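Undergrad: quick one, fold the following:
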Amino acid sequence: MTAFVYVSPESVTVEVFGVDESYWIINGPRADRDVITLATSPKGIGDAPVTTTYKSSVYQRGATFQGKRYLKRDITFGVNIHGRDEEEWEKRDSDWRNAWDYELDAWDPDATLTKLQISTDRSTRWLWLALDKSVEFESERDPHLLRKSLVPMAVTAAQPMWEEPTKTTFWETGAGSSEGFIEVSNPTDLEMAQKWLLTRGKWRVPDVSWTGKKYRRTPGGRYGNRMIDLPMLGDREGGARISLDPDRLYVRDLNGTNLIGRLGGLHFMHRIPPRTPPTLLPISVTDAPAGGARAELRQPRLWSRAWGLR
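TA: Model (predicted):
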């Protein structure tokens, strides 16, 4: 088993937000090494797990790249649990286990998985984790007598990318018709599935293709000026939500009704490529109500690593 270790004040901050709403600092300058601390040799927090596919013909030299697939992220680590007496150790050991579960609580509509968050001076990113295997326990002697233990953890992130706070830009206008620009960017190393939140009115929103080297990408190519005309969004719809995330309903009104059938066969095609600098995209609305209209462009920030890559 891994030995107990001292947590350096210069270490990155590692926080755990439990399914039971508990909160733990297990590494970094604010961690209390007399409570619970991260042990050495954690595995799985680096690059997101990827498999690649290649194909070769009979007489081909080598192979041709076909694609890549991101897998779930498996993480193993250990925590040192301490107590001043056997009762305190046992309570902390129990509380730590209660911070984790294998799945969402089916009876709690607000349930989340356990959040593991890592902060440096330059970024704060997190994963949502579930137990992958039962929590093992090994000890040469009764930990009640030792008043300490090392608990190995095996956890899984079904969504393997580290998250940062979503960036939101918006464009607002008064009643009637207007046109303008809204800013989009993607500094991450991954393609971004942008989301739109639109109020009432008849909107024309961008769906452009991109071209250019990393950090210098611009709208261009075959669909460099592509726009999507949405159906009129009135009081019945209340507005619209658009998501390019393949796991989400594509276009719906604010009541959750699918609007794809009213797009006349059109569909959104283009997500935002990695390393896209801040760029202004055109947007317009007609028949905005007396209170005006607002478009929000929500830009998730997902990274394949817990820090760096900017």
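
Undergrad: for the rest of this, base every contact and every neighbour count on C-alpha atoms.
TA: Will do.

Undergrad: what about the residue nearest to Ser41 when sequence neighbours are not counted, neighbour count?
TA: Spatial nearest neighbour of Ser41, excluding adjacent residues (CA to CA, 6 or more residues apart in numbering): Phe77 at 6.8 Å. For Phe77, the neighbour count with other CA atoms under 10 Å is 18.

Undergrad: Proceed likewise with the subsequent sequence, for comparison:
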Amino acid sequence: MQITLIGTSGMRWPVHGIERHAGLTLSEGGVEGLIDSPVETQWVEDTEMGVVFGGVRYLPRDMTLGFYVSDALSDETEIGRLESDFRMDFAAQPDEWDANFQHTQVEVGSDLSGERRLTMQLREAPELKTQRDPYTQQFYDITYELRAPMPLWDSGKEVTVFEGSGTSGSGTILVSNPTDTPLRQTWVLTRGKWTLPDPSWRGKRGQRAPSGPYAARTVALPEITSSDQGVRITRERRKLHAMTFTGSNFLGRMNGQWIIHDIPPYTPPTLLPISYTNAPAGGARAELHQPRLWTRPVGLEMPGLS
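TA: So this is what the prediction gives:
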């Protein structure tokens, strides 16, 4: 694996693998919490005997990363500068004065899985071992305790598109989920009156297909007007389900007809029906944003499924 930290400044710090910073490396035995996402299984007591499985909840990921930092091996001429700059690239809280602030990211690259990222912030102050004066020795043995509030590894997102040039149109849009976690999709829609697919799914891993009690379910949206400019509808839990491009709540106009189904893990590429009417001259466009989130930084792909 190639492991690189991307600091709050945007600086890249390669700490393990073929590429590595001359004066900075992961310490031996100093890595914990890197691989599987922590989960908590939930159970409901049965009235007669035992318990019934109630679901799984992903917990925040706590990660320990230990580093060896060497002034003598770095390109810096000022003693202590490397360790200081590295420490500055971590934060315990967002920078409220910086609208583009980004917490530190851990990036893991591999031939098997490409690149996946996890966003981390300091959980507590770093611990610098000081049995000897590190500035005299020009060597620092330091441990960072980090937390990822969202514990899944992100390999980017797939965006598929349906668009038409007329005031009405119909066709299909491509949906897939090659990951090991349910996919919470987002629709981005221009003006018009849309009918979106929202089927329930059934089938073995790699063979999921619209099936079950809502196999043909669609959601007919109220018209998206010029004052709305467009609408974003999302299954993401921490965001408003439906909002216009101007920032107003679109949810109240949907009369309870929400997008209710996630895309299951290991769903093969599948074409779903989509249509619109009442679009302005020039047509309409729908984007389906499909994040790729994994419980591990490497692996868990199903061969032949992409």
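
Undergrad: what value does the TM-score take for this pair?
TA: Put the two chains on top of each other and the TM-score (TM-score structural alignment, normalised by the length of structure 2) is 0.93; 297 aligned residues with a CA RMSD of 1.5 Å.

Undergrad: returning to what we had before: ok, the residue nearest to Ser41 of structure 1 touching Ile26?
TA: No: Phe77 of structure 1 is beyond contact range of Ile26, at 11.4 Å (criterion: CA atoms under 8 Å).

Undergrad: what is in contact with these two at once?
TA: When contacts are counted by CA atoms under 8 Å, 6 or more residues apart in numbering, the set common to Phe77 of structure 1 and Ile26 consists of Leu38.

Undergrad: Asp247 of structure 1 belongs to a strand?
TA: No: counting by DSSP: H, G, I helix; E, B strand; the rest coil, Asp247 of structure 1 is not part of a strand but coil.

Undergrad: trace the lengthiest helix in structure 2 over to structure 1 and give me the residue numbers.
TA: Looking across structure 2 with DSSP state H, the single longest helix is helix 81-88. The alignment of helix 81-88 of structure 2 onto structure 1 (TM-score structural alignment) spans residues 91-98.

Undergrad: that stretch vs structure 2, average distance?
TA: With mean CA distance after the TM-score superposition for structure 1, stretch 91-98 of structure 1 departs from structure 2 by a mean of 0.5 Å once superposed.

Undergrad: give me the buried positions along that stretch.
TA: Under the neighbour-count criterion of 16 or more other CA atoms under 10 Å, stretch 91-98 of structure 1 has 92-93, 96 buried.

Undergrad: okay, the aligned residue in structure 2 for Ala290 of structure 1 and Thr167 of structure 2: tell me how far apart.
TA: Aligned counterpart of Ala290 of structure 1 in structure 2: Ala281 (TM-score structural alignment). According to CA to CA, to the nearest Å, Ala281 of structure 2 stands 6 Å off from Thr167 of structure 2.

Undergrad: between those two, who's got more neighbours?
TA: Between Ala281 of structure 2 and Thr167, counting by other CA under 10 Å, Thr167 is the more crowded of the two (16 against 10).

Undergrad: which ones are touching the counterpart of the more buried one in structure 1?
TA: In structure 1, Thr167 of structure 2 lines up with Gly176, judged by TM-score structural alignment. Contact analysis of Gly176 of structure 1 by CA under 8 Å, 6+ apart lists 285-290, 292.

Undergrad: likewise for Tyr102 of structure 1?
TA: So Tyr102 of structure 1 contacts 130-132 (CA under 8 Å, 6+ apart).

Undergrad: repeat that for Trp307 of structure 1.
TA: Contacts of Trp307 of structure 1 (CA under 8 Å, 6+ apart): 119-120, 123-125.

Undergrad: likewise Gly282 of structure 2?
TA: 165-167.

Undergrad: mind giving me the PyMOL select for the contacts of Gly176 of structure 1, buried ones only?
TA: For the buried members of the contacts of Gly176 of structure 1, the matching PyMOL selection, counting by 16+ other CA under 10 Å, is:
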select buried, resi 285+286+287+288+289+292
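
Undergrad: which parts of the stretch 151-300 of structure 1 are strands?
TA: For the stretch 151-300 of structure 1, applying DSSP state E, counting those that start in this stretch gives strands covering 162-173, 176-186, 195-198, 202-206, 210-211, 218-219, 227-229, 240-243, 251-253, 276-288, 293-303.
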